[in-house]
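In: compute the structure for the input listed below.
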Amino acid sequence: MSDSTASGNPDSDTPDLPQMSASVADGPEAPADDLALERNYLAELEGKSWPVKLGGYIKLSGPGWLQSALTLGGGSLATGMYLGVLGGYGMLWLQPLAMILGIIMLSAIGYVTLTTGQRPFGLINRHVNPVLGWSWLIASLMANMVWALPQYALANGVMKQNLLPSLLGNESTLGSTEVMGLNAATVVIVAFILLIVVAITWSYGSGHWGVRVYEWMLKITVGLIVACFIGVVVRISLVGDGLPWGEIFAGFVPNLGTMFRPAAGFGPILEGLRNVDAEAATYWAAQIEQQQRDVLMGAFATAVGINMTFLLPYSMLGRGWRKEHRGLAIFDLSTGMFIPFLLATSCVVIASASQFHLKADTGASASPEVVNGLIEGRIKATGGEIADASTEERKLASMLVKRDVGGLSEALTPLLGRGTADIVFGFGVLAMALSTITLLMLVSGFVICELMNVPASGWPMRIGSLAACTGVLGPFIWGEAQAWLAVPTSVFGLVLLPIAYVTFLALMNSKAVLGDQRPTGGKRVLVNTLMLLSTVAALFGSGWAVVGKLGLPASIGLLVVVVILLIAGEVFRRTRSLTTDGDA
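Out: Predicted structure coming up:
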């Protein structure tokens, strides 16, 4: 490459972008010549106007798109769909707010990583607390293994219900056949998906041409996912009475009341039921609140998961990014991650709310047996007989049936046409699942390589990536709506998230880690205020989830254990530090 390409012309527009040859998995970092060219390019951009600077940043973006592909998975789809089912347009605010809080923390993680140029795991163990360091690493691996379950389950459901129902659906020959007690169609789907994702991920880890194909595939996939769901919303808005855009825009205003009471639309329905059966109305109100809480927590967790906090620093270091890339990193997260997420998830919520909210499910998932099963739960709690259940109660129960992705495409058939609805949602969901699975495998490879203290490449990376293959069990262990599996697994992820947030809050304030690059003055106050806001939100959500599932006494006991472990970890760190200093 010529010197003129590297240095650029200060009077021209955007300077030519140097051709980078390395990628996140090619080893510790890109070749020195390429990195020098990229740093020169970034230095030139600093003197350009904002439009030119943004254009240059777009060309260099990368890790943010990896984050986007990871977060736009089955969890975001499922929680978005159920937010629309339960809260209508009134819960549109949640996922963007959770993403903003997550980006604040990811930006801080990026700042620490790019300033030090070191892998965070060692920094945490040496300068914060080894218990937090090991908890972050193990929790990231656990999150990958658990979050892979709903991805396979969703892919299985969409292949059977939308893309190939005649070949793989429950009514097909393959779908009605069992092999060793397992559904034959499910076995075929899972094996096919596993083969694809392993081939893609292993190519990525090899540093061959598959790396470049993989990265571009993710960008294209994210773009197509967003386009699919925008197209659905545009189509809905052009049919019949269209969409209530005033109500939709109002839904982006945070309303914390939905965390503690049923969505407003259920008010008249519950009141009507209360006039018939007060005990039943109380029971169903509690059920709606519980489902809303689970979905709210799940949506918060899927916006930024703990495994994403692990992916970001290692993908940045793998590209050779350092201090000069800090501005680019924030831009990358704010555009490549936030904008696709905002568009895709908002469109899912809008489509789901327009078709499902406060509407009785008339599809196959709401058969009399399913509705009776829900009512039986109420009868066990309050007494009575199924035959005595009122029409109002049956209607409410049918509104709360756990829909699957196939149900959403079926509900949109009158608007899009059966074939188009199946293809649009089938492709969008499958693309979400496959891209997320490969990234869960990638993060698992990073974790295992960190455990082994070896570069994130070669066979250690490939074998480590197989830890996320636990997802193949998802379609076999979950008997309810495949999409709903993403909700409880996301709640599990939320419980783990504060580990990362507390850890990087401590790193951001560590003089030993950042030295004179630690924020000072008003900037430090602003950074800590924003990070504390994100951390408190994560701690609140995690605590709420733990207390809700374990009860207050067990939660207090768990907190005591955590505090004891942290104290022990700090004692160990200080003792080791004194020993090391003494040896020196």
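
In: only C-alpha atoms for contact and neighbour calcs from this point on.
Out: Noted.

In: so what's the residue count around residue 186?
Out: 27 (other Cα atoms under 10 Å).

In: contact partners for it?
Out: Contacts for residue 186 (Cα atoms under 8 Å, 6 or more residues apart in numbering) come out as 156, 168, 175, 475-476.

In: could you also give me the structure for this next sequence, so I can compare it with the first?
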Amino acid sequence: MSEETRYDVWASTRGRLGHHLTEMGPSWVAGAVAAGPATMASLLTAGATFGYDLLWVVILSAILGATAQYLAMRLGLLTESGIVSVVESALGGKWAWLLVADVVLAAGLAQLVIMKTVASVSETVTGIDGRLWAVAWAVVLAVGLAGRGYRVIEVGAKVLVSIVVVAFLASALIVPLDSGAAVSGLVPTIDGGVDKALVAAGILGGAVHITLVTMQSYTMRAREWTRENYGLATFDIGASMLVAFGVYSLAIFLVAAGVLHTSGVQAAELTAISASQALGPLVGANAEWLFLLGLWGASVSTLGGNTVVPPYLVADKLGWETDVSDYRYRSLLAAVALLSAGGVFVGGSFFPLLVLVLAFGLVGTPFALVLVLYLLNKPDVVSVQNSRAANVGGLVLVGVTSVLAASFVREQVASGVGDPTTLFVLVFTVVLGSPTVGLGVKFGQEEVFA
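Out: Now for the predicted structure:
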């Protein structure tokens, strides 16, 4: 097998199935972050508010999510370095810092809202003040991650994602499916104003998010994977993002569209309690509690996975080790965990906030994707450049995420730029949009005149 074929987009997942099943892991951490409360909120909001209209986005999110992870995996394995180090070496420190800032901002905002979710659900389930829960969870997170490191996240991700997938899949098998409406939902359209654009961006943002793209190289390094693990890494992505996350997304969406959708449902008014009715066909009166426990588990697993992302990139940029053997990384990890307790003071209901956070993260994602695609085609960065199929997949990924992100920003601006949130989103878009376009032009010029 030639070097080019071995690392091509259609690379075989060589090895025993049993070995792959027991050794997979890094993409499950990304899958746990993707299958978190924000994605759950986006899917439930989409089904409850718009019925089957956004089914095409749900299916596309799993496919593009796996594509994004595949490209990130290729860059990580072929360079055997963290993405920030690769960007700095190939493009310079300014580009590396811009990537770090993009990730820290997107992941940091998500961390606060996810902690608000965990604290709110904890308060609902136990009756204990959410502020106390926020402090407690922050301490547990700091001690667990700073003490045990990566492995505790991976084990938790596999267990919690599997449980949530089974629960919603079982419910989806019971809910009646309107086949005619579902077929019409496969046609790509976004024509419902700011709410529909926001929810569509939120769904895709759950699967194709800058935190997921940038964390891949570091989680693989934590497992000490190299080029020799290419087949295993490919299998890992297929099992976690394409299958587990795809089933999770589709099941939740179909349940919401089949049970919750009525003409009076408003996206901004949907709450965790009303969304819990989605599990009614499966467990009846216990639907609320089962849903809240599922949301609780998804939130905790996502909180852990999301916490490590900013420290990974900052430590890499500063030349530190990206594991708990380095006290500086360990201290940074603990600090991020403890600071997340402040999320409990974020105003508003956490359900619409979760959707907004994902949509916001999607705005910063095309920049990371263009970086990855550019680096994968640089012969001085990777010894085996991308195949045509991988490049086409990457360009489609950049195009779709850019269109949905632009649709979200356009609808936000149309609602009025006087709102602080809208103004912040607009500034964020301009700051990241310029270098994204510039790098795309640079790539095109180098390819044409090479």
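
In: scan the contacts of residue 186 of the first structure and report the most crowded one.
Out: The most crowded member of those, judged by other Cα under 10 Å, is residue 156 (27 neighbours).

In: now do the SS call for the aligned partner of that one in the second structure.
Out: Residue 156 of the first structure maps onto residue 119 of the second structure when the alignment is built from TM-score structural alignment. Classification of residue 119 of the second structure using DSSP: H, G, I helix; E, B strand; the rest coil returns helix.

In: ok so, going back, pick the one among the contacts of residue 186 of the first structure closest to residue 531 of the first structure.
Out: Proximity of those to residue 531 of the first structure (Cα to Cα) peaks at residue 475, which lies at 37.6 Å.

In: how many neighbours does the aligned partner of residue 341 of the first structure in the second structure have?
Out: The equivalent of residue 341 of the first structure in the second structure is residue 245 (alignment by TM-score structural alignment). Per other Cα under 10 Å, the neighbour tally for residue 245 of the second structure reads 28.

In: Three-state assignment for residue 177 of the second structure, please.
Out: Strictly by three-state DSSP, residue 177 of the second structure counts as coil.

In: cool, and the one 10 residues further on?
Out: Reduced to three states with three-state DSSP, the structure at residue 187 of the second structure is coil.

In: please apply the same query to the one 4 residues further on.
Out: Secondary structure, three-state DSSP: residue 191 of the second structure is coil.

In: residue contacts, it?
Out: Residues counted as contacts of residue 191 of the second structure (Cα under 8 Å, 6+ apart) are residue 197.

In: which residue is the nearest non-sequential neighbour of the match of residue 156 of the first structure?
Out: In space, and not counting its chain neighbours, residue 119 of the second structure is closest to residue 130: 4.7 Å by Cα to Cα, 6 or more residues apart in numbering.

In: ditto for residue 106 of the second structure
Out: Residue 106 of the second structure sits nearest to residue 361 (Cα to Cα, 6+ apart), 5.2 Å away.

In: in the first structure, point out the residues matching stretch 58-70 of the second structure.
Out: Under the criterion TM-score structural alignment, stretch 58-70 of the second structure matches residues 95-107.

In: quick one: the helices in the stretch 251-400 of the second structure?
Out: Under the criterion DSSP state H, counting those that start in this stretch, the stretch 251-400 of the second structure contains helices at 272-275, 280-283, 287-307, 309-317, 327-339, 350-375, 388-414.

In: er, the stretch 1-150 of the second structure I mean
Out: Remark: helices assigned in the stretch 1-150 of the second structure by DSSP H, counting those that start in this stretch are 3-6, 17-23, 26-34, 37-50, 55-79, 83-91, 93-126, 130-148, 150-172.

In: which of the contacts of residue 186 of the first structure still touch in the second structure?
Out: Mapping the contacts of residue 186 of the first structure onto the second structure (both residues aligned by TM-score structural alignment, their matches' Cα atoms under 8 Å) leaves 156, 168, 475 still in contact.

In: ok, the residue nearest to the last one when sequence neighbours are not counted - how many residues close by?
Out: Leaving aside its sequence neighbours, residue 475 of the first structure sits nearest to residue 153 (Cα to Cα, 6+ apart; 4.4 Å). The burial count assigned to residue 153 of the first structure is 28, neighbours taken as other Cα under 10 Å.

In: list the contacts for residue 153 of the first structure?
Out: So residue 153 of the first structure contacts 474-475, 478, 482-483, 485 (Cα under 8 Å, 6+ apart).

In: one more time with 7 Å
Out: 474-475, 482 (Cα atoms under 7 Å, 6 or more residues apart in numbering).

In: that one and residue 288 of the first structure, how far apart?
Out: With the distance defined as Cα to Cα, to the nearest Å, residue 153 of the first structure ends up 24 Å from residue 288 of the first structure.

In: go on, residue 396 of the first structure?
Out: According to Cα to Cα, residue 396 of the first structure stands 10 Å off from residue 288 of the first structure.
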